[in-house]
Each structure stands twice: as structure tokens, then as C-alpha cells.
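K.L.:
Mind folding the following:
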Amino acid sequence: MDSLRTARARLKSAQRVVVLTGAGISKPSGIPTFRDAAGLWKDFDPEEYATPQAYARNPQKVWEWYAWRYKNVMQAQPNRAHALLVELEEQKGEGFLLVTQNVDGLHPRAGSKRLVELHGNIARGRCETCQERFPLPDPAHFTPPPTCPACGARGRPDVVWFGELLPPGAFERAERAFAQAEVALVIGTSAEVEPAASLGRIAHLSGAYLIEINPEPTPLTRLADCALPIGAVEGMEALLG
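P.N.:
Sure, this is the predicted structure:
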């Protein structure tokens, strides 16, 4: 496996760079991950809060849980890893794309522009009738459920639940960028949730230089040209600091 020095050099010289982020990049901001020992799914059953069936059974229960998460997320701030990805985007320009599985909105709040949010954004609602997407009110003044500003119907959280399709065109854009990349950087994800988990493999099979930053080994680790077994902030500082 290549050295950190080689990975830094490859990242610096590449013109086409893609990044995939998961919950691990937001953990230093105080947002819990889903599957580790202190993750959300330890205390909350996803079948009760994160499926279309759960919402159909009890939309108020689901909305109150998302309103609680929304309030916590908006109290969190982007961390150094988010900021370094903004700097990397500024360096690479049109050749850069950031794909995130996170719904916390920390990447756009940090300043990321070339961004695909595969699983939506917890700070938005989506109309159940006309599908209009709209920002939620400030958490301090938000009583769920929200009302669509376009047609007045009830809105649901604008996130992708288990069993739902990704937003139209989102994965296709991500897949195309990973297939064309010179360097692919995968940060803070278990590489187990499809279809996002396949993006690193697509880049590897297409000849990209693959860098992984994750404290624990993942199914992608053995394919990585450089695997850094550290947290997102430490990893990004090692690559770009």
C-alpha cells in the first residue's frame, strides 16, 4: 500500500477529484453516526422512524423525531474536515465533485458548492402532493409537520428512507464522476450501504487512485491505494495540511 507522501502527491497533481463522505466526517461536529456503539440505531429502531411504512403509520411520531434531529444538527458546526474539502474544491474547480450520504447539511453550510446529497437534507421538507422542496423554519419556531409553501399540503422530511429511491439523477451524476476520476477520496463511511458503497469500487475499477480515511477497516480498505486508519479531521489534515 502506498505511503501518505505518494497519496498527497497524487491528490495535488490530479485534475479530476471525487469525494464520498459518510457519517464519520460529521462525528467531530457532535453528530452521532448510525451504526457504531453509540450510534442512533442503538437507541432508535429504523423501522419505527426511517421507512415509508413508519411514516404512513404515524407521521407525527416520525416528524417529531426528525424535528429533534434537525434541531440538534443545526446546533452543530462544520469541522476542519468540511473546511478542507471546501479548499480542495476551490483548488480543483470544475474537476471536483463531492458526494455525501449525510443529511445534516454541514457540507453546504461549510461552503461546498459542487455537491450531490444522495440521501437528501434534514433541513428541508418535501411536499407530499406536489413534491416541492422547501427549507424548514428555524428549529426554535418549527412545529411539525410543515406546510408546503406552493400548494398548502403537508410536507414530509426531504430525506431518503430505507426502501426508497435516491433523488432522480443524483446517483447517475455521482457514478459518472467516480468513473472519470483520477483520484477518489472516501471519508468516514462503512462502505456497506448501497448504492453509495459501490462508488469507491467504480473508481478503483476505472483506474482512479483510491484513498480511504476511516478509523475501522471496511470492505473498501483492501482496494485502496492508500488507507488511513484515522478520523476524518486527522486524515484530511494529513492529506492537505
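K.L.:
When you work out contacts or count neighbours from here on, use the C-alpha atoms and nothing else.
P.N.:
Noted.
K.L.:
how far away is the residue nearest to C226 when sequence neighbours are not counted from R201?
P.N.:
Nearest non-adjacent residue to C226, counting by Cα to Cα, 6 or more residues apart in numbering: I211, 4.9 Å away. Going from I211 to R201 by Cα to Cα, to the nearest Å gives 11 Å.
K.L.:
So for these two, which residue has more residues nearby?
P.N.:
Neighbour count, other Cα atoms under 10 Å: between I211 and R201, I211 has more, with 29 against 21.
K.L.:
Is the residue nearest to C226 in contact with A7, as I believe?
P.N.:
Yes - under the criterion of Cα atoms under 8 Å, I211 makes contact with A7 at 7.2 Å.
K.L.:
and for the two, which residues touch both?
P.N.:
Among the neighbours of I211, those also in contact with A7 (Cα atoms under 8 Å, 6 or more residues apart in numbering) are C226.
K.L.:
after the strand ranked longest in the chain, next one along is what?
P.N.:
If you go by DSSP state E, the chain has its longest strand at strand 120-127. Following strand 120-127 in sequence order, the next helix or strand is strand 133-135 (DSSP states H and E).
K.L.:
If you count contacts, what does that following strand end up packed against?
P.N.:
For strand 133-135, the elements it packs on are strand 120-127, judged by 3 or more Cα pairs under 8 Å, 6 or more residues apart in numbering; DSSP states H and E.
K.L.:
and for comparison, fold this next one:
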Amino acid sequence: MKKRQWQNWGPGEQAEQHYLVQPRALAGGGDVRHISEFLRASGWRDKSKKGGPLLVESPDRTVRIAYDPYVLPGGWTIHGRAGSRNSEWSAHLGRQTPVEIVAGLTDALTRPRSAHAPNVWAPLEEQNWHTRFEGQDYTATSPDGTTWMQYQQSPDGTAMWWTGAKDRQGHGWTANFTPSTPMHLVQAFSAELASPDPVMRPRGRIPLSAQIRTRSVSVKPSQLSAWQQARVTSARAAAWAHNSARSTRSRATARPDISVGGARAHR
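P.N.:
Next up is the predicted model:
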């Protein structure tokens, strides 16, 4: 094992073939660690059972994120408990939803909410998606027609966000969010959904689709490791800054110690 590591990770390491894939929505699921390691570094608790599906919980225990590839249809389930600012909400994302797009939502769960009013459609319109009303529904479709996002309202008053991607062969994924899902999270998701940037996949992990464009790149294992570590480091730094700020606010609002003549006063 040591010899193999020296050959692949040392000064003479071998570059490996990867592919930059566009559109990103059709690139396949990707490496789940892109999400799980970021959340752990952000202070989320790993509640997974050995050999079982992924399950992580937010530090305040209000949100749980699960990924289960062992059942059909499988995929991501994100559930938020009712709190002072939100009603109970949930999101379900198919197994082939690219992790980079899922991370738009899950990363946003680790950050403070912006003071600006969220606009789910803004990132899509910035990338020239086509928007239209269809009865009670509002839909945005990517310029190549492979990806969509829709706010659906049924005659009985129920509503949901529905999104996904599909090629001409019918391969792809869908996802849905309850209407109570915080809007800033849906916007963070839509921003990654609409991003024109390609995503990287290793050889052998590219979906077969005539609508995918790929570009071959050679990447060293140490480069991949450095990119992954940079993402984890940024999560740890953000978590540290958030905890430090919260600790400072707690000390600032703590009740002062009232003393009389050098002795503590008691009631």
C-alpha cells in the first residue's frame, strides 16, 4: 500500500483523466462527499449508521439532510422543523441531481440569511432562461430546453416548487420543494441550477447523453485533494467566525455583575 501511495501521490504522481461536463444539470450525481464533508466541517452532526445512508443534522437540530442510494427512487431528503422564522418544510431531490446543484441549497443552510429579499427567478433570468405563465403555474426553462423550474399551484390550493433536467432519451432527475421552504434556500438552489459553469466528473462517470458536451482534462490526485480541502477549510473558517460572533454577542448581552462596596449584591 505504501508503494502504491508513493507512486500516485508523491512527486512523480500520475495525472488522471477527468471531464468538464456541460450542461451541469445533466452531469450525473457526482461525489456525495462534496456535500457531506462541507456540512461536517460546518459543525453539523453525522448521525449516519455504519454502512447505511448518509444522515447529518444541523447544530441547532432544526434541519436534517439524508442521502439514501439504496432504495428506489432514492436520493436526497432535506427536512426543516418549524421554528420562530419558518414553518415546517421539506425538499426531495433525485439521486442523479448533481451534488454541485444540491450544494446550492445545503451550503446556504450553513450561512446567515441575507437581509435582501430573495428572488428565485433572478438567477434564471440572468442566464437568459425563458419564463412563462401557464394557468396557475410559473415556469422557467433553460435556453437548451433540458432544465426547468416551476412553481405549481393546483385548483385545490396546494402548491409546490418542481424542478429537474431531462435529455431527449428521458434520462435525468426531478426535485420538489414544499411551498414553505425558505425562499432564500430555493434561490440558492436556482443559482447553482442556472450556472453556466461546467462540473468535473472522472472517466467512467459520464452519463450517456447526446446533449452533454465534455472537455477532457488531466488532473493530479494532489490537485483534487487540494480543491476539496479548500472547500472544507472555507466551511471551517465560516463556522469559526459564526461561533465567535455569537459568543461575542452572548457576552455583550450578559447581565452585568452588580456589586456594592466590592461585595456582590444579592436579592
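K.L.:
Mind checking the TM-score on these two?
P.N.:
Remark: TM-score between the superposed chains equals 0.28 [TM-score structural alignment, normalised by the length of the first structure]; 132 aligned residues with a Cα RMSD of 6.7 Å.
K.L.:
if we can go back for a sec, buried sites along the longest strand of the first structure?
P.N.:
Applying a neighbour-count criterion of 16 or more other Cα atoms under 10 Å, the buried positions in strand 120-127 of the first structure are G120, N121, I122, A123, R124, G125, R126, C127.
K.L.:
circling back: any idea what the residue nearest to C226 of the first structure is structurally, helix, strand or coil?
P.N.:
Secondary structure, DSSP: H, G, I helix; E, B strand; the rest coil: I211 of the first structure is strand.
K.L.:
same for the biggest helix by length in the second structure, what does it pack against?
P.N.:
Identified as the longest helix of the second structure according to DSSP state H is helix 221-253. On a contact count with 3+ Cα pairs under 8 Å, 6+ apart, helix 221-253 of the second structure meets helix 2-9, helix 33-41.
K.L.:
where do the strands sit along the first structure?
P.N.:
Taking DSSP E, the strands of the first structure run over residues 17-21, 96-100, 115-117, 120-127, 133-135, 155-159, 183-187, 209-213, 226-228.
K.L.:
A56 of the first structure is nearest to which of these?
P.N.:
Proximity to A56 of the first structure, assessed across the strands of the first structure by Cα to Cα, is greatest for strand 155-159 (10.7 Å).
K.L.:
Show me where the stretch 51-200 of the second structure has its strands.
P.N.:
Listed in chain order, the strands of the stretch 51-200 of the second structure (DSSP state E, counting those that start in this stretch) span 54-57, 63-68, 75-80, 89-94, 130-134, 137-141, 147-153, 159-166, 172-177, 199-202.
K.L.:
elements contacting the third one?
P.N.:
Based on contacts counted as 3+ Cα pairs under 8 Å, 6+ apart, the elements that strand 75-80 of the second structure packs against are strand 63-68, strand 89-94.
K.L.:
So which of these is nearest W9 of the second structure?
P.N.:
Using Cα to Cα, those put strand 63-68 closest to W9 of the second structure, at 30.2 Å.
K.L.:
State which helix of the first structure is the longest.
P.N.:
As assigned by DSSP H, the longest helix anywhere in the first structure is helix 59-75.
K.L.:
V219 of the second structure touches E16, doesn't it?
P.N.:
Yes - the criterion here is Cα under 8 Å, and V219 of the second structure meets it with E16 at 5.2 Å.
K.L.:
quick revisit: what is the nearest of the buried residues of strand 120-127 of the first structure to F178 of the first structure?
P.N.:
Nearest to F178 of the first structure, judged by Cα to Cα, of these is G120 at 19.6 Å.
K.L.:
which non-adjacent residue is nearest the closest one?
P.N.:
Excluding the flanking residues, the one nearest G120 of the first structure by Cα to Cα, 6+ apart is V159, at 4.3 Å.
K.L.:
Pull the number of nearby residues for that neighbour.
P.N.:
23.
K.L.:
Tabulate the helices and strands packed on strand 75-80 of the second structure (a markdown table), appending distance to M160 of the second structure and mean neighbour count.
P.N.:
As requested, those are exported to a markdown table (distance: least, Cα to Cα, whole Å; neighbours: other Cα atoms under 10 Å):
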| stretch | distance to M160 of the second structure | mean neighbour count |
| --- | --- | --- |
| strand 63-68 | 19 | 20 |
| strand 89-94 | 10 | 20 |
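K.L.:
dump the residue contacts of M149 of the second structure.
P.N.:
Residues counted as contacts of M149 of the second structure (Cα under 8 Å, 6+ apart) are T139, A140, T141, W161, W162, T163, G164.
K.L.:
Closest to A263 of the second structure out of those?
P.N.:
A263 of the second structure has its nearest neighbour among these in W161, at 61.4 Å by Cα to Cα.
K.L.:
Distance-wise, check the closest one relative to D137 of the second structure.
P.N.:
In terms of Cα to Cα, W161 of the second structure sits 10 Å off from D137 of the second structure.
K.L.:
Please identify every residue contacting each of those two.
P.N.:
Q150, Y151, Q152.
K.L.:
residues contacting the second one?
P.N.:
By Cα under 8 Å, 6+ apart, the contact set of Y151 of the second structure is D137, Y138, T139, A159, M160, W161, W162.
K.L.:
nearest spatial neighbour of it, skipping sequence neighbours?
P.N.:
Nearest to Y151 of the second structure is W161, by Cα to Cα, 6+ apart, at 4.6 Å.
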